[in-house]
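K.L.:
Below: sequence and its predicted model.
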Amino acid sequence: MSRPINLGTWFGLKFTISLWSIVSYLATALALALVSGLWLALSANDALLAGALSAVMMFLCENLHQWGHSRAARRLGHPMIGVHHFSLFSFCVYPPDEPPLPPSVHIRRALGGFWINLLIGLLLVPASITLWPTGGAIGWLTAFTAFWNGAVLGLGALLPIDIPGVFTIDGGTILRCWREMKRRGA
């Protein structure tokens, strides 16, 4: 396994990315170029532009999602220290010496990210409805950005997926902590 690549510190958070994440974004850019090119009959250049911009947008919106988690964590007094991109997604990095926290804190931190992306997705719906029929890379990018933010990073983040030690998303954390609170009678 390769060492994470340091992307720098922004907003007090250390950002890192794995080699697999870089490969994932490049492959996604090519796949989205193919899909947008075939779906909208784009020229090769426009399709490559649509794919590349879509992948960049995915990366930026994932960071906005994590910024929401960071904001919630800071407000709760248990801040994040970083973000690590491991694929097309990333995870929050907390201090290694963070004490065990009550489930309610984990739930509130988990709820910090989805709303930003849901809001972006909803705000882009009118633009995507207007621009989609015109076609081109901008029509694709607007509609794809609305979908990615609203459906995947917004509502999709609330799916109760929790595979301990492998892959857990916000909804999985919320469900696990809610069950723990119920079990404790809190």
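P.N.:
Good, I have the coordinates.

K.L.:
CA atoms for contacts and neighbours, from now on please.
P.N.:
Will do.

K.L.:
quick one: the strands in the chain?
P.N.:
5-10, 13-17, 82-85, 90-93, 162-163, 167-168 (DSSP state E).

K.L.:
Packed most tightly, which of the ones you listed would that be?
P.N.:
strand 82-85 (a mean of 22; mean count of other C-alpha atoms under 10 Å).

K.L.:
Who are the packing partners of it?
P.N.:
strand 13-17, strand 90-93 (3 or more C-alpha pairs under 8 Å, 6 or more residues apart in numbering; DSSP states H and E).

K.L.:
Give me the contacts around stretch 36-56.
P.N.:
Outside stretch 36-56, the residues within contact range by C-alpha atoms under 8 Å, 6 or more residues apart in numbering are 25-26, 28-34, 135-138, 140-141, 144-145.

K.L.:
So how do I select the buried members of the residues you listed in ChimeraX?
P.N.:
Command for ChimeraX, covering only those of these found buried under the criterion 16 or more other C-alpha atoms under 10 Å:
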select :25,26,28,29,30,31,32,33,34,136,137,138,140,141,144,145
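
K.L.:
So which of the contacts of stretch 36-56 are in helices?
P.N.:
25-26, 28-34, 136-138, 140-141, 144-145 (DSSP state H).

K.L.:
From S24, how far off is L34?
P.N.:
According to C-alpha to C-alpha, to the nearest Å, L34 stands 15 Å off from S24.

K.L.:
and here's the other structure:
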Amino acid sequence: MLTMSSESAPDSQATQEFVTRIGRRIRTLRKQRGWGVQQLADAAKLSRRMLTDIELGQANPSLATVDRVALALDTDFAALALPENDAPGAEAEGTLVWEARDGSTALLLGATENPRAELWRWTLTPGGRYDAEPDRPGAQEIHHVLAGRLTLALETGPQMVGPGQSATIPSDQQYAYLNEHTEPTVFMRVVSGA
């Protein structure tokens, strides 16, 4: 489960499009269930104010928060985040879901429903870091480094993955992605069971 460093206003146009999309979809699904804002906020363990801001596209929720709301609505992150295939302007190269002030990015490229899996492309600038929250028990991630070197900060200790190498980790633990080097790190990420 991913998390941005803070829940605030979006930093870029692409991030604003993502925030607007998920807010609209959350509101639609909530209303289809006949739920009020407070009912969904309670189910997702959020404040009513935070959920209202998310639905209005006025908050930049952590990816972990989006995951919690998706779970409460009996859907998944990708169903809230990805554009419709036939939507005008649907991103051919992925949906920008996270962008740090240092230029680090995470693109959601696609997802499957059964079994649930997500394909991501990440870029971490030198010194870049992304802290994640634990996923559901049994969830795991596969990382394949295309360029640079990725450090996976795990509860059991750091794991270094170099160019052309892959690593699989259980993601039901605290973990982080780090680029501790002077060149950008680009890696693919597959999430299963989250």
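P.N.:
Yep, that arrived. The shown structure was predicted, so the numbers you read here are calculated from the model rather than taken from an experiment.

K.L.:
Work out the TM-score between the chains.
P.N.:
Superposed pair, TM-score by TM-score structural alignment, normalised by the length of the first structure: 0.31. Supporting alignment: 97 aligned residues with a C-alpha RMSD of 5.0 Å.

K.L.:
List the buried residues in the longest helix along the first structure.
P.N.:
Counting residues, the longest helix in the first structure under DSSP H turns out to be helix 44-75. For helix 44-75 of the first structure, the neighbour count (16+ other C-alpha under 10 Å) marks 46-55, 57-59, 61-70, 72-73 as buried.

K.L.:
How about stretch 38-46 of the second structure?
P.N.:
40-41, 44.

K.L.:
Show me which of those is closest to D53 of the second structure.
P.N.:
A41 (11.4 Å; C-alpha to C-alpha).

K.L.:
so what does the helix or strand containing that closest one touch, helix or strand wise?
P.N.:
Element membership of A41 of the second structure, judged by DSSP states H and E, is helix 37-44. With contacts taken as 3+ C-alpha pairs under 8 Å, 6+ apart, helix 37-44 of the second structure sits against helix 48-55, helix 63-72.

K.L.:
from these, which stretch is densest packed?
P.N.:
helix 63-72 (a mean of 21).

K.L.:
Sketch out the strands for the second structure, chain order is fine.
P.N.:
Using DSSP E, strands in the second structure cover 95-99, 105-112, 117-124, 129-132, 140-147, 150-154, 157-161, 166-170, 175-178, 185-192.

K.L.:
what angle separates the last one from strand 166-170?
P.N.:
Looking back up the chat, that one is strand 185-192 of the second structure. Counting by axes from the mean of the first three to the mean of the last three C-alpha atoms, to 10 degrees, strand 185-192 of the second structure lies at 50 degrees to strand 166-170.

K.L.:
now do the second one
P.N.:
Taking the same axes, to 10 degrees, strand 105-112 of the second structure and strand 166-170 form an angle of 80 degrees between their directions.

K.L.:
what's around F18 of the second structure, how many residues?
P.N.:
23 (other C-alpha atoms under 10 Å).

K.L.:
can you pull the contacts of it?
P.N.:
81, 95-97.

K.L.:
Include distance to I142 of the second structure and neighbour count when you put these into JSON lines, please.
P.N.:
Below are those laid out as JSON lines (distance: C-alpha to C-alpha, whole Å; neighbours: other C-alpha atoms under 10 Å):
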{"residue": "A81", "distance to I142 of the second structure": "20", "neighbour count": "23"}
{"residue": "T95", "distance to I142 of the second structure": "19", "neighbour count": "23"}
{"residue": "L96", "distance to I142 of the second structure": "20", "neighbour count": "24"}
{"residue": "V97", "distance to I142 of the second structure": "19", "neighbour count": "21"}
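
K.L.:
that older thread, among the helices and strands packed on strand 82-85 of the first structure, which comes closest to I120 of the first structure?
P.N.:
Closest to I120 of the first structure of these, according to C-alpha to C-alpha: strand 90-93, at 18.7 Å.

K.L.:
List of residues touching that closest one?
P.N.:
For strand 90-93 of the first structure, contacts defined as C-alpha under 8 Å, 6+ apart pick out 62, 66, 69-70, 80-85.

K.L.:
cool, stretch 103-111 of the first structure as well?
P.N.:
69-70, 72-73, 76, 170-171, 173-174, 177-178, 180-181.

K.L.:
which of the residues in it are buried?
P.N.:
Within stretch 103-111 of the first structure, the residues that qualify as buried are 103, 105-111, counting by 16+ other C-alpha under 10 Å.

K.L.:
got JSON lines for the helices and strands packed on helix 37-44 of the second structure, with distance to T185 of the second structure too?
P.N.:
JSON lines is the format used below for those (distance: least, C-alpha to C-alpha, whole Å):
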{"stretch": "helix 48-55", "distance to T185 of the second structure": "30"}
{"stretch": "helix 63-72", "distance to T185 of the second structure": "21"}
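
K.L.:
Of the contacts of strand 90-93 of the first structure, just say which sits nearest to T130 of the first structure.
P.N.:
Among these, and counting by C-alpha to C-alpha, the member closest to T130 of the first structure is E62, at 25.0 Å.

K.L.:
From E180 of the first structure, how far off is the closest one?
P.N.:
Taken as C-alpha to C-alpha, the span from E62 of the first structure to E180 of the first structure is 28 Å.

K.L.:
cool, S104 of the first structure as well?
P.N.:
Remark: distance between S104 of the first structure and E180 of the first structure (C-alpha to C-alpha) = 10 Å.
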